[in-house]
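A.B. asks: no letters, just coordinates:
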């Protein structure tokens, strides 16, 4: 018999805040976490915009010997996971006695790799890389570090699926729990916020530009005048569990994951199509058994790019038909959090659902011919909804869709 999968804890490290309360307020107020970076301009970036992600201070929690193994995104992930475990009331004694797993989204470790290899080239010796370099530079750095720090003995896996990584991590954890292979999994996504991890994106002109250099106006999903994404970063962690197991340990049950859909475009490596995302939505709806009119809100992947936003709008319209479901992209406030986004956007939407509002799609002023087919909400509204759908799509045509229901 298939088991129910619930969310019992959340933690986040974001440009909108580093606590759930801070992030909730930022979402409600339409606050932008995006800044103008003179550092990036001076370094040779075409676009001056990025999310302002606070540095994490692990000194009170993690000893120096272990910190040397942790690159920037692993530090963000530690802080988010620490809070998520606390909010789920998952104490270390319980973790030590049970097989708690971890599946976390991450798809690059650019700065740590670059710095280690720079030292190798500078000194002409591999020893110059440092003893922590290998653990910092592997894509699995987040899961290997967190599994050791929190003594997690269940599945230990990194979901590396471009900008769908965070969503895929939750989907994979959901499948394992649903089919009885795990009772509890720490899921999430992390993204380094330094300039080196995204320099090549800027090089192919993926990032937003504005003549007035107004950072808060740069990310404008679905808007007619969008011209590129804004890079972000941080980390987001969700604790997901078997419903019966969560009840037995007296966990706070926040919501239920009722469906996961996924697909591949099987097409261009960077240019999305409509068919692939539409299949992901369709599979998720079929698998969940949810009627489309039960869905009160769609958190769109929409990154503020011309083609990506238009193709997603067409996919949503194709699946939802005449039902004008409210749609926004929280990337209008955060920029694109990349490997983190699929997880953070579940948390952002959970905060909306639990507090009866929909955060507005900031900077949405005019649709174009292709984005006019969806019901984009431009400003925060008071709204009650009990079921939402969240999309995440990535390079290589990887698509992931989750449906979550309030409890």
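C.D. replies: That came through, no problem. From a predicted model like this one, the values you see are computed outputs, not experimental measurements. Numbers count the residues shown, from 1 in each chain.
A.B. asks: please count neighbours and contacts with C-alpha atoms only from this point.
C.D. replies: OK.
A.B. asks: now do the buried residues in whichever strand or helix holds residue 119.
C.D. replies: Secondary structure assignment for residue 119, by DSSP states H and E: helix 110-123. By neighbour count, with 16 or more other CA atoms under 10 Å as the criterion, the buried positions of helix 110-123 are 110-113, 116-117, 119-120.
A.B. asks: got those as TSV, with distance to residue 257 columns?
C.D. replies: Listed next are those as TSV, based on distance: CA to CA, whole Å:
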residue	distance to residue 257
110	33
111	34
112	35
113	36
116	40
117	42
119	45
120	46
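A.B. asks: which one of the residues you listed is nearest residue 341?
C.D. replies: Relative to residue 341, the closest of those is residue 110; by CA to CA it sits at 17.9 Å.
A.B. asks: do you know how far that closest one is from residue 288?
C.D. replies: Relative to residue 288, residue 110 is positioned 37 Å away (CA to CA, to the nearest Å).
A.B. asks: repeat for residue 35
C.D. replies: Residue 35 is 39 Å from residue 288, by CA to CA.
A.B. asks: please apply the same query to residue 143.
C.D. replies: Taken as CA to CA, the span from residue 143 to residue 288 is 28 Å.
A.B. asks: so these two - more neighbours on which side?
C.D. replies: Using other CA atoms under 10 Å, the more surrounded residue of residue 143 and residue 288 is residue 143, with 28 against 17.
A.B. asks: second structure follows, compare the two:
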């Protein structure tokens, strides 16, 4: 195991050894006091890739010069623009290319996928989720349950953390699945919890639910582009993710979806349908009966929002160049180094930070959530004023995401020094 040091020289040495170091120059950084910020909120909105501008400009140029003909005669024709995402995204989420597509936004896609995969009966109607899931998921699940005539108090089974613990235990999730038994219609959880950064054991949870005949879906807003995923091999029924966090596509941008191969190329699956999910070769015959595309595109409703998709495609080019294996390798080291810095600074200044993200590297990714015992909002404000862009969550937690694509080890060192000054200033 590497012996870390809380020194500028050591941080710079790690940067020199980092083969992803050149990719930092591929992104635009906001500036505070004339300097690039230390950016810890890629788990909320990724930085803008410099090459994104050209991808958008290309579409604007084609629109200007070709107008409607851009659908077929642009360099990247608009009518099949979304097809360019299948191959690179399949590598990121562990899928077959035909199981993946992009459309709409995250919660919209989860609702559309629930049409297909939450089919409750009088007996089998319950959904298992984690307690205090991201609010949008809570609203989505509760509204779906009510839409089908059930009371969320009866239908939603929330797996809680044990008293006094900050993380869920896999055995508790598996036990909840077992106890719900043949009443269980669906397991629908966040693969990586937004608050504490915990990575759930998606493989084990999926396998357990499938053994009892339930469907399984994952919200991968904090997972896609951040953790190793094997959605096809795990037998997941469906998943969806946003693209603007770890995949840097821009604010509120398009979502990706996964639908397992076993559900594809079926006309009888319940689904809300629209023109762009209809057989591509027959789409312009304007036929009255829907014939689904043989892949995940069958869940498309409307044509591709190509201006929105352009920055996502630009960012995926970076993922193609690097590969998830190298990103995850750096992620593990830089997250561990940040953890070391935090604990070392806490020791220096006599503060009792509590890192509520799991210490086991296999249960965490590019995020450390830190409970600032004895420190308040003033410390967060000090960090923000001095060039550290981080995230505050009530009651007293800051979330730090050292994204491997553009964060440096030197960033981690300088953050530690600012943290120390902020604590000393507020004492």
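C.D. replies: Thanks, I have the structure now. From a predicted model like this one, the values you see are computed outputs, not experimental measurements.
A.B. asks: TM-score for this pair?
C.D. replies: Scored against TM-score structural alignment, normalised by the length of the first structure, the superposed chains reach a TM-score of 0.24; 173 aligned residues with a CA RMSD of 7.6 Å.
A.B. asks: residues in contact with residue 415 of the second structure?
C.D. replies: Applying CA atoms under 8 Å, 6 or more residues apart in numbering to residue 415 of the second structure gives the contacts 38, 388.
A.B. asks: residue 280 of the first structure now?
C.D. replies: Residue 280 of the first structure touches 261-263, 399-401, counting by CA under 8 Å, 6+ apart.
A.B. asks: can I get these in TSV including neighbour count and secondary structure?
C.D. replies: As requested, those are exported to TSV (neighbours: other CA atoms under 10 Å; DSSP: H, G, I helix; E, B strand; the rest coil):
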residue	neighbour count	secondary structure
261	24	strand
262	25	strand
263	20	strand
399	30	strand
400	33	strand
401	31	strand
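A.B. asks: from the residues you listed, which two are the most distant?
C.D. replies: Top of the distance list for the contacts of residue 280 of the first structure (CA to CA): 263 and 401, 9.1 Å.
A.B. asks: returning to what we had before: what's the helix holding residue 119 of the first structure packed up against?
C.D. replies: helix 133-137 (3 or more CA pairs under 8 Å, 6 or more residues apart in numbering; DSSP states H and E).
A.B. asks: same for the helix it packs on, what does it pack against?
C.D. replies: Looks like helix 133-137 of the first structure contacts helix 110-123 (3+ CA pairs under 8 Å, 6+ apart).
A.B. asks: try it again at 10 Å.
C.D. replies: Contacts defined by 3 or more CA pairs under 10 Å, 6 or more residues apart in numbering; DSSP states H and E place helix 133-137 of the first structure against helix 72-87, helix 110-123, helix 141-149.
A.B. asks: buried stuff in it?
C.D. replies: Applying a neighbour-count criterion of 16+ other CA under 10 Å, one finds 133, 135-137 buried in helix 133-137 of the first structure.
A.B. asks: distance to residue 165 of the first structure for the residues you listed - can I get that in JSON lines?
C.D. replies: Shown next, in JSON lines, are these (distance: CA to CA, whole Å):
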{"residue": "133", "distance to residue 165 of the first structure": "23"}
{"residue": "135", "distance to residue 165 of the first structure": "20"}
{"residue": "136", "distance to residue 165 of the first structure": "19"}
{"residue": "137", "distance to residue 165 of the first structure": "18"}
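A.B. asks: count the residues that sit near residue 376 of the first structure.
C.D. replies: 24.
A.B. asks: isn't it up against residue 328?
C.D. replies: Yes - look at residue 376 of the first structure against residue 328 with CA atoms under 10 Å: they come within range, at 5.6 Å.
A.B. asks: related to what we said a few turns ago, give the residues shared as contacts by residue 263 and residue 401 of the first structure.
C.D. replies: 277-283, 393 (CA atoms under 10 Å, 6 or more residues apart in numbering).
A.B. asks: which of the residues you listed has the most neighbours?
C.D. replies: Busiest of these [other CA under 10 Å] is residue 393, holding 34 neighbours.
A.B. asks: go ahead and confirm that one touches residue 264.
C.D. replies: Yes - using CA under 10 Å, residue 393 of the first structure is in contact with residue 264, at 9.4 Å.
A.B. asks: so for the two, which residues contact both of them?
C.D. replies: Joint contacts of residue 393 of the first structure and residue 264 (CA under 10 Å, 6+ apart) are 276-277, 280, 399-400.
A.B. asks: just the element for residue 186 of the second structure, please.
C.D. replies: With DSSP H and E as the criterion, the answer for residue 186 of the second structure is strand 184-190.
A.B. asks: could you name the helices and strands sitting against that strand?
C.D. replies: helix 106-117, strand 126-130, helix 135-147, strand 156-159, helix 170-180, helix 202-211, strand 215-219, strand 238-242.
A.B. asks: 6 Å instead, please
C.D. replies: strand 126-130, strand 215-219 (3 or more CA pairs under 6 Å, 6 or more residues apart in numbering; DSSP states H and E).
A.B. asks: now the angle from it to helix 106-117?
C.D. replies: 160 degrees (axes from the mean of the first three to the mean of the last three CA atoms, to 10 degrees).
A.B. asks: flag every buried residue along strand 184-190 of the second structure.
C.D. replies: 184-190.
A.B. asks: what does stretch 321-338 of the second structure give?
C.D. replies: Counting neighbours by 16+ other CA under 10 Å, stretch 321-338 of the second structure gives 324, 327-328, 330-338 as buried.
A.B. asks: the buried residues of strand 184-190 of the second structure into CSV, with extra columns for distance to residue 64 of the second structure?
C.D. replies: Shown next, in CSV, are those (distance: CA to CA, whole Å):
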residue, distance to residue 64 of the second structure
184, 53
185, 50
186, 47
187, 47
188, 43
189, 43
190, 41
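A.B. asks: part of a helix, is residue 354 of the second structure?
C.D. replies: No - with DSSP: H, G, I helix; E, B strand; the rest coil as the criterion, residue 354 of the second structure is located in strand rather than a helix.
A.B. asks: thought it was touching residue 373?
C.D. replies: No - contact criterion CA atoms under 6 Å: residue 354 of the second structure and residue 373 do not qualify, at 7.2 Å.
A.B. asks: buried set for the helix or strand residue 314 of the second structure falls within?
C.D. replies: Element membership of residue 314 of the second structure, judged by DSSP H and E, is helix 306-322. Going by neighbour count (16+ other CA under 10 Å), the buried part of helix 306-322 of the second structure is 306, 308-316, 318-319.
A.B. asks: just to revisit the earlier point, between strand 238-242 and the strand holding residue 186 of the second structure, find me the angle.
C.D. replies: 20 degrees.
A.B. asks: what angle separates strand 184-190 of the second structure from helix 170-180?
C.D. replies: Here strand 184-190 of the second structure runs at an angle of 160 degrees relative to helix 170-180 (the same axes, to 10 degrees).
A.B. asks: which residues in the second structure form helices?
C.D. replies: With DSSP state H as the criterion, the second structure has helices at 8-17, 52-66, 70-73, 86-93, 106-117, 135-147, 152-155, 170-180, 202-211, 231-234, 306-322, 324-349, 377-385, 409-426.
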